[in-house]
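Peer 1: Provided below are the primary sequence and the corresponding predicted coordinates.
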Amino acid sequence: MGRNPMRAAVTLCAAAALAVPLGTASAAPSAEDTTRTQQTRDPVLVDCAWQPEVRPEAFLLACGDGNSRLVSLDWLRWDANAAVGRGTNAINDCDPYCAAGTFHSYPVTVRLDQPRAWEKDPGERHYTRMTLTYTDGRPDGFPRVVTYPLWA
């Protein structure tokens, strides 16, 4: 053990003490770690076909007739509390009627918030509210800020 047996013994004990935690760190994650990971996953946006989406490039607002949709979405934030992005709201003017109408585009800021457990998949959280802010023009009769509840 060399010239200082006490120093060698302390060094060996310290090395052994450090090796034990390092060995368990590479083991499979515990159930607690898995649950924590699931709870910290970012919420999803549920589309008209009941499919969960994260940072979609487009989103249909009018599921029944398709006369209002968000397109060219660019997400600046997407986390456990809210999502914020920019895009265009393409809306059919339905003039003289929807099948013969014209789509008009309006730039918007999109905010998703109020995440909750999704009834279809309680392990998944989804945003339950969407707020659109029209940044340059808006459809006739629309306020500058519109808030929609999103389905559960």
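Peer 2: Received the coordinates, thanks.

Peer 1: going forward, measure contacts between C-alpha atoms and count neighbours the same way
Peer 2: Will do.

Peer 1: From residue 113, how far out is residue 49?
Peer 2: Remark: distance between residue 49 and residue 113 (CA to CA, to the nearest Å) = 20 Å.

Peer 1: the more surrounded of the two?
Peer 2: Using other CA atoms under 10 Å as the criterion, residue 49 and residue 113 rank with residue 113 on top: 22 against 8.

Peer 1: In contact with the residue nearest to that one when sequence neighbours are not counted, which residues?
Peer 2: Spatial nearest neighbour of residue 113, chain neighbours left out: residue 82 (4.5 Å); criterion: CA to CA, 6 or more residues apart in numbering. Listed by CA atoms under 8 Å, 6 or more residues apart in numbering, the contact set of residue 82 reads 111-115, 127.

Peer 1: Second structure for comparison follows:
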Amino acid sequence: MNSDTIRRRGRPLFGAIAAAALLIPAGCGSTDSGTARPADSTAAQVSARGSAPEVIDCSFDEPAVRPDHLILACADLGAQVEQIAWQNWGPEQAQGDGIERDNTCDPNCAAGTFVTKKVHLTLTDVARPGNVFTKVTTADAEGHAKTWPMTSR
């Protein structure tokens, strides 16, 4: 491909992007005449997904809603919760149950073994802006609770 072909192919895409950019500000904050319009179900689904808080367990992971696992100790991966079954995921709190794997670090973390236990998780402290949970508390069957910080955006 020569440079003229590349430039010509980019023009329709640029034109579409520019047209979309012009339409976006027109809809933001504008007053409507009150005429009801049918909602686009795809747009409504995207909007609903966008409003749910996410969680980022470590800076190298992508934000997620209802992940099946969370890393609690990012530096050495010495604590994590797997097989999470979420009971609820709301705008201020999420709760679920899973299996926590913790490194005993005995005699040291490199030579430690992992122990597992069932835990209940509660995600809280939504950061705004950013819309991410920034704290997770795990509680085991004996009532031992531990709070872990989560990554914010």
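Peer 2: Cool, got the structure. Only a predicted model underlies this, so the values are computations on that prediction, with no experimental measurement involved.

Peer 1: And the TM-score between them?
Peer 2: For this chain pair, the superposition-based TM-score is 0.64 by TM-score structural alignment, normalised by the length of the first structure; 115 aligned residues with a CA RMSD of 2.9 Å.

Peer 1: okay, now the residue lying closest to residue 144 of the first structure once chain neighbours are set aside: neighbour count?
Peer 2: Computed as CA to CA, 6+ apart, the closest residue to residue 144 of the first structure that is not its neighbour in sequence is residue 134, at 5.3 Å. Around residue 134 of the first structure there are 21 other residues, counting by other CA under 10 Å.

Peer 1: What's the match for residue 134 of the first structure in the second structure?
Peer 2: Under the alignment (TM-score structural alignment), residue 134 of the first structure maps onto residue 140 of the second structure.

Peer 1: pretty sure its match contacts residue 121?
Peer 2: No. Using CA atoms under 8 Å, residue 140 of the second structure is not in contact with residue 121, being 9.1 Å away.

Peer 1: Residue 55 of the first structure matches what in the second structure?
Peer 2: Matched to the second structure by TM-score structural alignment, residue 55 of the first structure sits across from residue 66.

Peer 1: ditto for residue 115 of the first structure
Peer 2: Counting by TM-score structural alignment, residue 115 of the first structure lines up with residue 126 in the second structure.

Peer 1: burial measure for the nearest residue to its match once chain neighbours are set aside, as a count.
Peer 2: Excluding the flanking residues, the one nearest residue 126 of the second structure by CA to CA, 6+ apart is residue 133, at 4.3 Å. For residue 133 of the second structure, the number of neighbouring residues by other CA under 10 Å comes to 28.

Peer 1: SS state for residue 133 of the second structure?
Peer 2: What DSSP: H, G, I helix; E, B strand; the rest coil gives for residue 133 of the second structure is strand.

Peer 1: need the contact list for it.
Peer 2: Neighbouring residues of residue 133 of the second structure by CA under 8 Å, 6+ apart: 53-56, 93, 123-127, 150, 152.

Peer 1: Which one of those is nearest to residue 24 of the second structure?
Peer 2: Nearest to residue 24 of the second structure among those: residue 53, at 23.6 Å, using CA to CA.

Peer 1: Tell me where the second structure has helices.
Peer 2: Using DSSP state H, the helices found in the second structure span residues 3-27, 41-51.

Peer 1: now for those helices, which one comes closest to residue 88 of the second structure?
Peer 2: Smallest distance to residue 88 of the second structure across the helices of the second structure (CA to CA): 14.5 Å, for helix 41-51.

Peer 1: Isn't the residue nearest to residue 144 of the first structure up against residue 111?
Peer 2: No. The criterion here is CA under 8 Å, and residue 134 of the first structure misses it with residue 111 at 11.7 Å.

Peer 1: Would you mark the buried spots in the longest strand seen in the second structure?
Peer 2: The longest strand of the second structure (DSSP state E) is strand 114-127. For strand 114-127 of the second structure, the neighbour count (16 or more other CA atoms under 10 Å) marks 118-124, 126-127 as buried.

Peer 1: any chance of these in JSON lines, with distance to residue 44 of the second structure too?
Peer 2: Below are these laid out as JSON lines (distance: CA to CA, whole Å):
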{"residue": "118", "distance to residue 44 of the second structure": "36"}
{"residue": "119", "distance to residue 44 of the second structure": "34"}
{"residue": "120", "distance to residue 44 of the second structure": "32"}
{"residue": "121", "distance to residue 44 of the second structure": "29"}
{"residue": "122", "distance to residue 44 of the second structure": "28"}
{"residue": "123", "distance to residue 44 of the second structure": "25"}
{"residue": "124", "distance to residue 44 of the second structure": "25"}
{"residue": "126", "distance to residue 44 of the second structure": "23"}
{"residue": "127", "distance to residue 44 of the second structure": "23"}
